[in-house]
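S.K.: Okay, structure incoming, though there's no sequence with it:
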């Protein structure tokens, strides 16, 4: 069974409450976007990238900006 995750823009708590009430279930999770910024904030650039790859499957930033929410498979 595929689980869906509805991510709601942090600045829209009322939208989170509404979407959680309407769609929150065993198969649909509703969460607030927890991203703050990229993790590396050093003033000196690193010489090599130690992570294998970006783990995010799909960038939801555009959907969050345009609609206030994004839907992804989890």
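M.R.: Perfect, thanks for sending it. Computed from a predicted structure; not experimentally measured.
S.K.: C-alpha only now, for contacts and for neighbours.
M.R.: Noted.
S.K.: ok, residues contacting stretch 61-74?
M.R.: Identification of contacts with stretch 61-74 by CA atoms under 8 Å, 6 or more residues apart in numbering yields 2-9, 12, 15, 58, 60.
S.K.: Which residue is most remote from the mean position of this protein?
M.R.: Using CA atoms, centre = their mean, the residue of the chain lying farthest from its centre is residue 47. It sits 28.5 Å away.
S.K.: putting a second one here so we can go through both:
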């Protein structure tokens, strides 16, 4: 069974509380977006990045900026 993750922007604690109360269940987890910014900036001391792609599946930023929340399957 797939689970849903409802991510709410940190600037809206009231929305987070409402979503948590209304939608939180065994299949839905409501969390606050904890991302601050990209950690890697400019030149890195590490020579070779072996990852083929970003670990993030989908960029949530547009939904978070537009709606204040985003829903993802995990």
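M.R.: Great, that's in hand. Everything quoted here is computed from the prediction, not taken from an experiment.
S.K.: Send over the TM-score of the superposed chains.
M.R.: Once superposed, the chains reach a TM-score of 0.87 (TM-score structural alignment, normalised by the length of the first structure), with 72 aligned residues with a CA RMSD of 1.5 Å.
S.K.: quick one on the thing from earlier: dump the contacts of stretch 61-74 of the first structure into CSV; add neighbour count and distance to residue 71 of the first structure as well.
M.R.: Below are those laid out as CSV (neighbours: other CA atoms under 10 Å; distance: CA to CA, whole Å):
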residue, neighbour count, distance to residue 71 of the first structure
2, 8, 13
3, 12, 11
4, 17, 7
5, 17, 6
6, 22, 5
7, 22, 6
8, 26, 9
9, 22, 12
12, 12, 16
15, 16, 14
58, 9, 10
60, 15, 8
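S.K.: distance from the longest helix seen in the second structure to the first structure after superposition?
M.R.: The helix that spans the most residues within the second structure, counting by DSSP state H, is helix 13-23. Once fitted to the first structure, helix 13-23 of the second structure is off its aligned match by 0.4 Å on average (mean CA distance after the TM-score superposition for the first structure).
S.K.: Quick one: list the elements packing against that helix.
M.R.: For helix 13-23 of the second structure, the elements it packs on are strand 28-32, judged by 3 or more CA pairs under 8 Å, 6 or more residues apart in numbering; DSSP states H and E.
S.K.: and the next helix-or-strand element following the strand it packs on, how far from the first structure on average?
M.R.: Counting by DSSP states H and E, the next helix or strand C-terminal to strand 28-32 of the second structure is helix 61-67. Following superposition, helix 61-67 of the second structure is found to deviate from the first structure by 0.3 Å on average (mean CA distance after the TM-score superposition for the first structure).
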